[in-house]
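**Q** got a sequence here, can you build the structure:
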Amino acid sequence: MNEKITSQQINTVLWQAADTFRGKIDSSIYKDYILTMLFIKYLSDSYKEHVEEYTKRYDGDKQRIERALTRERFVLDEQSTFDYLYSKRTDLEIGEIINKALERLENENTGKLRGVFRNIDFNSEATLGKAKERNAMLRALLEDLNKLILKPSIVGSEDVIGDAYQFMIERFASDAGKKGGEFFTPSMVSELLARLVKPIENDRIYDPTCGSGSLLIKVANQVPSKKVAIYGQERNGQTHSLALMNMYLHGIDDAKIEWGDTLSNPLHLEDGKLMKFQAIVANPPFSLDKWAMGFAGEGNNDEKFKMEVSLDQHRRFEWGVPPASKGDYAFVQHMLYSLAENGRMATILPHGVLFRGSSEEKIRQQIIEMNLLDAVIGLPKDLFFGTGIPACIMVFRKDRKRKEVLFIDASGEEYFEKGKNQNKLREEDLQRIVETYEKFESIEKYSYVATLDEIKENDFNLNIPRYVDTFEEEEPVDMEQVKESISKIKQELQEVELQMDKYLNDLGV
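**A** As a prediction, the model looks like this:
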């Protein structure tokens, strides 16, 4: 009986592998090499075990073995296996050998792996340094990962490898500081968004800025049967590759994750129009500068380019064009335009979206008057990688029967766990938020149900303290006691001065 490997054991080996790169290149870059190699190792070990099984079952009949292998999830030839790469680990051309193996893998699994590895170059001098250093790093990486045996019989549940992959993405995000937030949303925040949109069977789930895909996986996991359709788009090439591998390692083979700029080039379309989704979640880049540059035609000067409604063929900015330096409402409008009739949507945003003026105020007013905003939830500070900015979650619904908006202030110190570099939401904090949202009720110093009239009176300013009063009354001051304390202090001071004079006198000063 093979002894099972745990996610913890996999994590330990991967974190050791990271030491090979640490200090030489940025962790937001080297994570791509480690996680890609983990993916190859898992595919290879799975394939190897199936070859052994079929060889035994068909008594070495090569034709029958070959036929059975073509029905596997992924097909590998000898030169695209991890073992082959490991055998070549001292080769001076090892970077190129790995690149060729990845290309072969793509070509043999074109339906699933097409384009997955196109954004990662194991032979890149610009990223991995000159040949000697590069080869030493790649050799060490292959030797580290060779310590793992990831055959299905040893891994057991697919979740083990999926969880390890997810854990490492989170570790790398933490390590990468500011850049970490670009590809990963802390898992408890993802869990919160997933519970707020409550996906059900056969829903289409969408994340327009999906990073490494972990948020989408959290949403899919809310549905026990996992019978949902997953869609995402990511503009960073390497992160897009990670998202695809992340899906496969979680047993999700039919996710549609596209690569490109969601604002200027949305790629999930039906009959040329934006596709509609029942559940949308996102953690878009906060206040993205130059968000509209993808709409600028060839030869357009950066400084002079001005975004206009007519430049977007999908007419997503008719409620207002967001400021050039703040793309928050560009993502919100894209998502609202992509929301199905019974759709739910939850997105993380900086607090500025709640109260900033000019065009953002106009957009905010439109959204509220169209009765799309359902709730505003204030989160604790320091939850996200690389930014201390406190964020909020805005929840939208297409089929709202009520006219009120719920405000929740979950930023108080009693609603999270303090960490050294980063704060964390606990299970009880999540439950409190979700229950309050589902009951849609006012709770003193925590939540408030505001009418449309109240929001209008506030000029459509949604700043949470305007609605949820968390002010703590200070204890009334007892003036008699203060007076008594002062006279006591005066008396003590007098005694000290007399003592001091005595000492000085004794010293003859």
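**Q** all contacts plus neighbour counts: C-alpha atoms, from now on.
**A** Fine.
**Q** for the longest helix along the chain, name the packing helices and strands.
**A** Counting by DSSP state H, the longest helix found in the chain is helix 27-57. Other elements packing on helix 27-57 under the criterion 3 or more CA pairs under 8 Å, 6 or more residues apart in numbering; DSSP states H and E are helix 7-21, helix 62-69, helix 82-87, helix 131-145, helix 152-155, helix 158-175, helix 237-249.
**Q** just put the ones you listed in CSV and tack on mean neighbour count.
**A** What follows is the helices and strands packed on helix 27-57, written out as CSV (neighbours: other CA atoms under 10 Å):
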stretch, mean neighbour count
helix 7-21, 17
helix 62-69, 14
helix 82-87, 18
helix 131-145, 18
helix 152-155, 18
helix 158-175, 20
helix 237-249, 24
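**Q** need the ones you listed in CSV (columns: distance to residue 405).
**A** Shown next, in CSV, are the helices and strands packed on helix 27-57 (distance: least, CA to CA, whole Å):
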stretch, distance to residue 405
helix 7-21, 42
helix 62-69, 56
helix 82-87, 54
helix 131-145, 51
helix 152-155, 47
helix 158-175, 33
helix 237-249, 34
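**Q** nearest to residue 426, of those?
**A** Nearest to residue 426 among the helices and strands packed on helix 27-57 is helix 158-175; the distance by CA to CA comes to 16.7 Å.
**Q** so how far is the longest strand along the chain from its chain's centroid?
**A** The longest strand of the chain (DSSP state E) is strand 339-350. Mean-position distance between strand 339-350 and its chain equals 16 Å (CA atoms, centre = their mean, to the nearest Å).
**Q** and if you look at stretch 427-444?
**A** Distance of stretch 427-444 from its chain centroid, counting by CA atoms, centre = their mean, is 23 Å.
**Q** buried stuff in that stretch?
**A** Under the neighbour-count criterion of 16 or more other CA atoms under 10 Å, stretch 427-444 has 429-430, 433-434, 436-437, 440-442 buried.
**Q** for stretch 411-427, same thing?
**A** 411, 415-416, 418, 422-425.
**Q** any figure for the gap between the residue lying closest to residue 417 once chain neighbours are set aside and residue 455?
**A** Residue nearest to residue 417 in three dimensions, not counting chain neighbours: residue 424, with 5.1 Å by CA to CA, 6 or more residues apart in numbering. According to CA to CA, to the nearest Å, residue 424 and residue 455 sit 31 Å apart.
**Q** for residue 230, what are its contacts?
**A** Shown in contact with residue 230 (CA atoms under 8 Å, 6 or more residues apart in numbering): 204-206, 216, 220, 254-257.
**Q** alongside the first, I'd like the structure of this one:
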Amino acid sequence: MVELEFKAKTQELIDSLKSICANYGLGNDGNEFKIITQIFLYKFLNDKFSYEAKKIDEDVAKANNWEKSLSDMSDEDYEMLQLQMSADTARLEPQHFISYLFSQSNAPDFAKLFDDTLIDIAIKNNDIFAVKTDGGAKVVLFDRLSQYIADESKRDDFCRAVINKLIEFSFERIFDQKFDFYAGIFEYLIKDYNSNSGGKYAEYFTPHAVARIMAEILVPQAERGTVKNVTCYDPSAGSGTLLMNVAHAIGEDRCTIYTQDISQKSSNLLRLNLILNNLVHSIPNVIQGNTIQHPYHKNGEMLKQFDYIVSNPPFKLDFSDYRDALDSKENKERFFAGVPKIKPKSADKMEIYQLFLQHIIVSLKKGGKAAVVVPTGFITAQSGIDKKIRQKLVDEKMLAGVVSMPSNIFATTGTNVSILFIDDSNDGDVVLVDASNLGKKVKEGKTQKTVLSAEEEQQIVDVFNNKDQVDDLSVTVRYDDIKAKNYSFSAGQYFEVKIEYVDITAKEFKEKMQGYTDNLDQLFSESSKLEDEIKKQLAGLNYEG
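**A** Next up is the predicted model:
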């Protein structure tokens, strides 16, 4: 009941903040997502600090006014209190509290006080909460949010409206909630800002069904609780849906996240996702930059290698500006199968996923596992880079299997997708699953998507992890079988063709054949009549100039 109540209140807060933005001319503005997500984060960090302080200090917990109780502490006691807080708690001073800003909301230049407060919090927490760029610059927690209000005379009122909403309730009672709760909140928070309408480097939101299937296969239930001290990487992380699911399967305190993504917006959303999901310790590993052109995570000159890798890379993208630099001697090992050529008049169709896939294979530790979303055409292409990549996976025994998903599993793209599972330690059977006939078609706005039921998701996971063979759904094959089929990863090419035999008498056979003959005679007769009718109609046509 508490969970449902707070989920509703949280969604109400998000809607209220969006309404405030709309009232001040920022509805659907390019900066609205910065304001909404940063205000939400400020609220979350403020209430988390309160929660931690009350958990540590009994006097603070019992006080009628916990903010005043903290303000009355000596500098030494306050410092000691903060040192005892969990590492994912922001370091705040009493003047940073929402209640303090609320008490000052009628002061002149309130917008400046509001902005200065956020910037001061960002500076004091820069080492823990800042996202880095591949050039070494730091992207801090907060901007001066009032600057996005074009009319300076309205900035104070805007900030007052925001603070009035933040003071209404506290998140304190939900900090013991787990991943599923925060995943829903995060999705609701960013639903209007994480779409494919953002242009060249749009952030595609990976459906939760795909993310859950990837996590359940990479980290099966039988291994939960045994995996620890591992690294998880996504070279095209977006807002982190895939990584959050894998980290939750492993245990947030048992893994460290590493990411890179070209989009600054995505990197900021990912930071928020990490904060919500108790993965603050991984924020220093969040890098905003071009993975293909400037991979950041390295050990010296070599790419860093990881225990788990997940990715839903862009499929088609113009990288002609730096294509030739990639096709160099220094990159021969990284792009072992080659660099896609520039397509005349259609550079935006360049198969950039081939580069991400090669980068992932080279970035995988010995014994590591990866799951990558690829266009389904990849699994059967009979030439070029796609086939060379498949050959490497088979010849070096790195393939765990493939799940071909239903069409329109992504509402934002018509491309059919498959999930490629790589396991550097798999020298046994390979599992191929054709889930293309599963799911239910539903309308989402103007687009149609396919939605898998919970039972269908579980069925896919179970047949893969158990290596079950189910008619028209899954098959297990050996590496030599795949070589014999010209390295095809399509389950349908390995399904057994079954011919059913039915015992019938000679009389029954004769009657069936006569039935087929009579049916054909009727069809031929109707066809002849139709031909005569068409000729008559044509003969009756006249030319009128």
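**Q** got a TM-score for the two of them?
**A** The TM-score (TM-score structural alignment, normalised by the length of structure 1) is 0.78; 466 aligned residues with a CA RMSD of 4.0 Å.
**Q** follow-up on the earlier one: tabulate the buried residues of stretch 411-427 of structure 1 in TSV, adding columns for distance to residue 137 of structure 1 and secondary structure.
**A** As requested, those are arranged in TSV below (distance: CA to CA, whole Å; DSSP: H, G, I helix; E, B strand; the rest coil):
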residue	distance to residue 137 of structure 1	secondary structure
411	44	coil
415	44	helix
416	40	coil
418	37	coil
422	31	coil
423	34	coil
424	34	strand
425	37	coil
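**Q** correct me if wrong: residue 282 of structure 2 contacts residue 259.
**A** No: contact criterion CA atoms under 8 Å: residue 282 of structure 2 and residue 259 do not qualify, at 9.2 Å.
**Q** which one's more surrounded, these two?
**A** Neighbours per residue (other CA atoms under 10 Å) separate residue 282 of structure 2 from residue 259, with residue 259 holding more: 27 against 18.
**Q** which members of the buried residues of stretch 427-444 of structure 1 are positioned in helices?
**A** 429-430, 433-434, 436-437.
**Q** wait, which of those residues is closest to residue 145 of structure 1?
**A** residue 430 (36.4 Å).
**Q** residue 264 of structure 2 maps to what in structure 1?
**A** Aligned counterpart of residue 264 of structure 2 in structure 1: residue 237 (TM-score structural alignment).
**Q** correct me, but that match touches residue 119?
**A** Yes: under the criterion of CA under 8 Å, residue 237 of structure 1 makes contact with residue 119 at 5.5 Å.
**Q** so what's residue 501 of structure 1 up against?
**A** Contacts for residue 501 of structure 1 were tallied using CA under 8 Å, 6+ apart; there are none.
**Q** and for residue 153 of structure 1?
**A** 2, 4.
**Q** same deal with residue 422 of structure 1?
**A** Each residue near residue 422 of structure 1 by CA under 8 Å, 6+ apart is listed here: 382-385.
**Q** how far away is it from residue 175 of structure 1?
**A** To residue 175 of structure 1, residue 422 of structure 1 is 12 Å away according to CA to CA.
**Q** and residue 504 of structure 1, by the same measure?
**A** 60 Å.
**Q** again with residue 355 of structure 1
**A** From residue 355 of structure 1 over to residue 175 of structure 1 (counting by CA to CA), the distance is 33 Å.
**Q** what's the most distant pair in the contacts of residue 230 of structure 1?
**A** 220 and 257 (14.2 Å).
**Q** picking up where we left off before, list just the nearest of the contacts of residue 422 of structure 1 to residue 8 of structure 1.
**A** residue 385 (22.4 Å).
**Q** these two touch, right, residue 398 of structure 2 and residue 428?
**A** No: Residue 398 of structure 2 is not in contact with residue 428 according to CA under 8 Å; the separation is 10.0 Å.
**Q** ok, the two, which is more surrounded?
**A** Each of residue 398 of structure 2 and residue 428 has its neighbours counted (other CA under 10 Å); residue 398 has more, 26 against 14.
**Q** host element of residue 4 of structure 2?
**A** helix 2-23 (DSSP states H and E).
**Q** and residue 205 of structure 1, what element?
**A** Element membership for residue 205 of structure 1, per DSSP H and E: strand 204-207.
**Q** how about the strands of the stretch 301-450 of structure 2, start to end?
**A** Assigned by DSSP state E, counting those that start in this stretch, the strands in the stretch 301-450 of structure 2 fall at 302-303, 306-311, 364-375, 399-404, 417-423, 430-434, 440-444, 447-451.
**Q** map residue 455 of structure 1 onto structure 2.
**A** By TM-score structural alignment, residue 455 of structure 1 lines up with residue 482 in structure 2.
**Q** now residue 370 of structure 1
**A** So, by TM-score structural alignment, residue 370 of structure 1 is matched to residue 396.
**Q** could you report the neighbour count for that match?
**A** Around residue 396 of structure 2 there are 14 residues (other CA under 10 Å).
**Q** measure it to residue 423 of structure 2 for me?
**A** As judged by CA to CA, residue 396 of structure 2 and residue 423 of structure 2 stand 11 Å apart.
**Q** just give me the match in structure 2 for residue 388 of structure 1.
**A** Counting by TM-score structural alignment, the partner of residue 388 of structure 1 is residue 414.
**Q** so what's its match up against?
**A** Shown in contact with residue 414 of structure 2 (CA under 8 Å, 6+ apart): 407-408.
**Q** quick one: buried residues of stretch 489-502 of structure 2?
**A** So stretch 489-502 of structure 2, judged by 16+ other CA under 10 Å, has buried residues 489-492, 494-495.
**Q** who touches that stretch?
**A** Residues from elsewhere that reach stretch 489-502 of structure 2 (CA under 8 Å, 6+ apart): 379-380, 401-402, 404, 432-434, 471-475, 477, 482, 485.
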